[in-house]
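>>> Sequence and predicted structure below; questions after.
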Amino acid sequence: MSAKVPRRQEITSSGMADWATLQTDIVGIIIKKLAIPDYIRFRAVCTSWNHVCKDVSYSPRVDPWLMLPQNPNPLGAQFFCIPEKKNQNIRLPSTASFFGSVWAPVGSLNGWLIYFSQTYGTMQLVNPISGSQIQLPPIGRRTFAKAKLLEMNERNFIVAVLYGDEKGYKITRKGSNNWSSVESKHILDDIIKHRGRLYTCDMYGTVELWAEPPRAWPDEEVTHQWRFRCLVETPAGDLVRVKRQSQNKFAVCTLDKGTFSWVETDNIGDLALFVSHYNSFCFPAKDHPNLKANCIYFIDIHNSLCAFNLEHSTKELVETLEIGPGRNDHYYRRPQRDQLLWFIPSLKCGTVELWAEPPRAWPDEEVTHQWRFRCLVETPAGDLVRVKRQSQNKFAVCTLDKGTFSWVETDNIGDLALFVSHYNSFCFPAKDHPNLKANCIYFIDIHNSLCAFNLEHSTKELVETLEIGPGRNDHYYRRPQRDQLLWFIPSLK
């Protein structure tokens, strides 16, 4: 019978606590209190913590984020996290493609964003946390009012598009190669999937259940000046209709399941509603710092984040957003407050760089353009190595000092061998591998030969003359031929 693990944290000989030995239940309690950005960092601390994070019973706190307008921010997309009252920056795998002038975010659901390119007439689904992307069928360059992700799960996804000047909507789903058109009596303001059925809200406030025959609830009060209506599903499965009555006033109705009629209410309990032109959702306020229950979060005409209290019918300033001047091009024809959308991050599948502050940078003391080649390589021991090409046949290697966070040049990497190329580079132990030499850098020279550069003696040795044929000159191969090669480690996994 194994000895019982003491709950008290063990102390190492250096007097430091060994955090990796924290009990699983304690780590689980910590995880549940972390926001997703902190959870990602937490998961990267050590192997034992990462193992606990894989347990589905331990999930981080999920917060609503506000996606701010696009800007030339080099860190990527910018989100404002309400509970923490700070910005989060996310860099995607294809930042230039998605956050440049071509693509614009137009919707969000379950951790996914909808991007539209009027230039190409196409749409894509993007998960900013995992970096996953899904291409949708071409939809054309015509400007639309709203795109809604009605369903997103492992088996299926459904996307609908509403036009502000045309009745009906277009819809597509997983596996479809085109968009289907559906007619309606009036121009639609919103659409939602609730309990497996579609509901729409038209320009006159009428909510319609798309069944056979369709059931409709006309709006008693038709207002055009502040025409904003949306449908939201609560965590309990109830359907809520939100209507903007003036600049700073909203009305909320819930659908009575027995009579199928709308009942106005000023009490939604512990819930908070988040509304915007592109998307709206409902969120429990408990266990989320700075979130207020029974409130509607919205952007006012001054581009400030505000909360409307349903019980007292009062508006409160939450945060003054620094979102810069408005855009006037064809992607942004609406008021700037309507360029913002709400977003709930999701950890499903994959990883992504998440920067809450500017990253640490180490400028290169010697800038060389003629032989500009630099790469970063991680050793089997977890150290970070920087390789720089100084001339045709000479390299310099630096290791990152973990204590001072500075680069230290070295001519000794021990039993390791470095393999570098334009496309990929890695580190490999030389022992037990015949014909591999330790403390060497393997590379392709200008004669397309495989060579080894000895770090200790600063000498080059020919390893093999490669017969790789003549170079290619088309647009896929504009680099020297030696840079068309890459290293590869075969695997049976």
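Received it, and whenever you're ready, just let me know what you need.
>>> From here on, just use CA atoms for contacts and neighbour counts.
Fine.
>>> Sketch out the strands for the stretch 1-150 of the chain, chain order is fine.
65-67, 77-81, 86-91, 104-109, 112-117, 122-126, 133-135, 146-152 (DSSP state E, counting those that start in this stretch).
>>> Select, out of those strands, the one closest to Y331.
When the strands of the stretch 1-150 of the chain are compared by C-alpha to C-alpha, strand 104-109 sits nearest Y331, at 7.1 Å.
>>> From the contact counts, what lies against that closest one?
Secondary-structure packing of strand 104-109 (3 or more C-alpha pairs under 8 Å, 6 or more residues apart in numbering; DSSP states H and E): strand 112-117, strand 146-152, strand 341-343.
>>> okay, those in JSON lines with distance to V397 next?
Formatted as JSON lines, these follow (distance: least, C-alpha to C-alpha, whole Å):
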{"stretch": "strand 112-117", "distance to V397": "41"}
{"stretch": "strand 146-152", "distance to V397": "47"}
{"stretch": "strand 341-343", "distance to V397": "43"}
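>>> Pick the most buried one from these.
Neighbour counts (mean count of other C-alpha atoms under 10 Å) averaged over each of those peak at strand 341-343, with a mean of 26.
>>> following it, which helix or strand shows up next?
strand 353-355 (DSSP states H and E).
>>> structure B:
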Amino acid sequence: MAAWSDLTNDALEYITNFLSFPDRYRFGAVCRNWRSVSKSKRYPPTPQLPWLVVEEEKETRKRKFYSLSDDKHYSIDIPELHDRYICGSSHGWLFAVDIKITGILINPFTRQYFELPRFPPFYKDEDVDTLIEEVPSDYVGGPRNYTFEEMQIRIVSKAILSHDPKERSDFTAMIMFGEMNTPAFWRPGDLCWTVVDGQKGSLYDIIYFKGNFYVLSPVNVLFLVDFEPEPKLREVGPQLELEGDAQEQYLIDFDGNLLLIERFCECVEKNKITTTGFNVTEPNLEENILYEWYDIDGCALFVGRNSSIYVNASHFPKCKKNGIYFTHITDPLDVCDDLGVYDMTDKKISKFYSVEVFPTPVGSPVWLTPNPW
């Protein structure tokens, strides 16, 4: 049998194609040549299970990540993320907000990042500085003023990318921000966020699908973000007739099919909400018909503040087929420990993470697909 050290780079590059991210990193630590091979892009890397970005460690300020594939934690020192609140992920990149209500877009494994402009005001036509005041704990009703710490975790409810910035420099970042989840976008070189007009009520979710951004309104109408001549929302379908009253809804590109995921919750006590189930449908916008999906072809979905992700669960022994993995709902401080996986087959919810996790001012758990290559 030939020694590993005698294998050609071509053979080694082919082998790395089948390694998980942690194993590929260990492979690269063997020697200088293997490190070079581990960074090769000659063969596309094997699909990866999303990681969970859990929290910032108080003493070291390292970011703790949880790998579902090997059931292990990894603590990584990423100074650019110190004291920043992670408000979304897309294509393996994280959106993070600091105390000054500015943000960065960063790939945590390559450390490549983009500085983002200050986010628009939380309330329409109001300057954010006028809202930073202490408010009594028993404040009830009406628009309230937030401290910078409170604004940091509420200003952006969702953030996604059109493309991987490592692959395309002409990407677009789209966020939903403020009281009404208003859409706004930024492109490299822009000095500020551009707010999209035409919004009718607060929004649920946003997706980049087949070359366009779409947003979903709470009255179950899908809108397309039309950039020309002026950015605005354009209705592209009739109102969808949904059953029940979902707490949250997500849009996902499932192998070229646009799926709508409804998430149902119940209030177990004051300001404590827990997930009770999901429903998956495929909207036909022309006929205003919803086709219910009773399974997802043995795949698994990952929803939360991230761009919704799906993987072929048969490739990962520890991944539940027809499972919907979920993190906390949008409001990061009004929930209890609400991480779990919903089985579409038996309609039961179980834990995939043994540690109780409660949102903190520097992070609610967010799904992230490792993208270091």
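Sure thing, it's come through. What you see is a predicted model; the values in this text were computed from it and never measured.
>>> out of the helices and strands packed on strand 104-109 of the first structure, which comes closest to A35 of the first structure?
strand 341-343 (14.0 Å).
>>> Let me know how buried the corresponding residue of the first structure for I309 of the second structure is, in neighbour terms.
Under the alignment (TM-score structural alignment), I309 of the second structure pairs with F281 in the first structure. When counting by other C-alpha atoms under 10 Å, one arrives at 22 neighbours for F281 of the first structure.
>>> can you name the residues of the second structure that the helix or strand hosting C398 of the first structure overlays?
Per DSSP H and E, C398 of the first structure falls inside strand 394-401. With TM-score structural alignment applied, strand 394-401 of the first structure matches no range in the second structure.
>>> That strand packs against which elements?
Contacts defined by 3+ C-alpha pairs under 8 Å, 6+ apart place strand 394-401 of the first structure against strand 384-391, strand 406-410.
>>> Kindly reformat these as JSON lines containing distance to L321 of the first structure and mean neighbour count.
Below are these laid out as JSON lines (distance: least, C-alpha to C-alpha, whole Å; neighbours: other C-alpha atoms under 10 Å):
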{"stretch": "strand 384-391", "distance to L321 of the first structure": "38", "mean neighbour count": "18"}
{"stretch": "strand 406-410", "distance to L321 of the first structure": "36", "mean neighbour count": "14"}
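>>> Redo these as a markdown table? Include distance to A44 of the first structure.
Formatted as a markdown table, these follow (distance: least, C-alpha to C-alpha, whole Å):
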| stretch | distance to A44 of the first structure |
| --- | --- |
| strand 384-391 | 16 |
| strand 406-410 | 21 |
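>>> For I441 of the first structure, which of those strands is the nearest?
With C-alpha to C-alpha as the measure, strand 384-391 is the member of those nearest I441 of the first structure (9.2 Å).
>>> ok and the closest one relative to strand 394-401, angle-wise?
Going by axes from the mean of the first three to the mean of the last three C-alpha atoms, to 10 degrees, strand 384-391 of the first structure is angled at 160 degrees with respect to strand 394-401.
>>> circling back to that earlier point, and of the helices and strands packed on strand 104-109 of the first structure, who's closest to A251 of the first structure?
It is, among these and with distance given as C-alpha to C-alpha, strand 341-343, at 19.7 Å.
>>> Which residue range of the second structure does the closest one align onto?
With TM-score structural alignment as the criterion, strand 341-343 of the first structure aligns to 366-368.
>>> The matching stretch vs the first structure, average offset?
When the first structure is superposed, stretch 366-368 of the second structure averages 0.6 Å from its matched positions, counting by mean C-alpha distance after the TM-score superposition for the first structure.
>>> contact partners of that stretch?
50-54, 86-94, 302-306, 327 (C-alpha atoms under 8 Å, 6 or more residues apart in numbering).
>>> residue closest to the middle of the second structure?
N306 (0.7 Å; C-alpha atoms, centre = their mean).
>>> What residues does that residue make contact with?
88-90, 158-160, 366-368.
>>> mind running it again at 6 Å?
If a contact means C-alpha atoms under 6 Å, 6 or more residues apart in numbering, then N306 of the second structure has 88-89, 367 as its contacts.
>>> any idea which element V268 of the second structure lies in?
With DSSP H and E as criterion, V268 of the second structure is part of strand 257-269.
>>> What helices and strands are in contact with that strand?
Judged by 3 or more C-alpha pairs under 6 Å, 6 or more residues apart in numbering; DSSP states H and E, strand 257-269 of the second structure is in contact with strand 248-254, strand 272-284.
>>> 10 Å - rerun?
With contacts taken as 3 or more C-alpha pairs under 10 Å, 6 or more residues apart in numbering; DSSP states H and E, strand 257-269 of the second structure sits against strand 205-209, strand 248-254, strand 272-284, strand 289-293, strand 299-303.
>>> mind checking which of those is nearest T46 of the second structure?
strand 299-303 (16.0 Å).
>>> which other residues reach the closest one?
Residues from elsewhere that reach strand 299-303 of the second structure, judged by C-alpha atoms under 10 Å, 6 or more residues apart in numbering: 49-50, 249-252, 254, 261, 263, 308-315, 319-329, 341-344, 366-368.
>>> Counting neighbours, what do you get for whichever residue in the first structure pairs up with W34 of the second structure?
In the first structure, W34 of the second structure lines up with W49, judged by TM-score structural alignment. Using other C-alpha under 10 Å, W49 of the first structure has 21 other residues around it.
>>> before we move on, back to that, distance to L400 of the first structure added to the strands of the stretch 1-150 of the first structure, as JSON lines?
Below are the strands of the stretch 1-150 of the first structure laid out as JSON lines (distance: least, C-alpha to C-alpha, whole Å):
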{"stretch": "strand 65-67", "distance to L400 of the first structure": "35"}
{"stretch": "strand 77-81", "distance to L400 of the first structure": "29"}
{"stretch": "strand 86-91", "distance to L400 of the first structure": "24"}
{"stretch": "strand 104-109", "distance to L400 of the first structure": "38"}
{"stretch": "strand 112-117", "distance to L400 of the first structure": "36"}
{"stretch": "strand 122-126", "distance to L400 of the first structure": "34"}
{"stretch": "strand 133-135", "distance to L400 of the first structure": "34"}
{"stretch": "strand 146-152", "distance to L400 of the first structure": "43"}
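>>> Of those strands, which is nearest A44 of the first structure?
Among the strands of the stretch 1-150 of the first structure, the nearest to A44 of the first structure by C-alpha to C-alpha is strand 86-91 (16.8 Å).
>>> tell me, the closest one lands on which residues of the second structure?
Residues 72-77 of the second structure are matched to strand 86-91 of the first structure when aligned by TM-score structural alignment.
>>> buried set for the strand holding V268 of the second structure?
258-265 (16 or more other C-alpha atoms under 10 Å).
>>> what does stretch 170-188 of the second structure give?
171-187.
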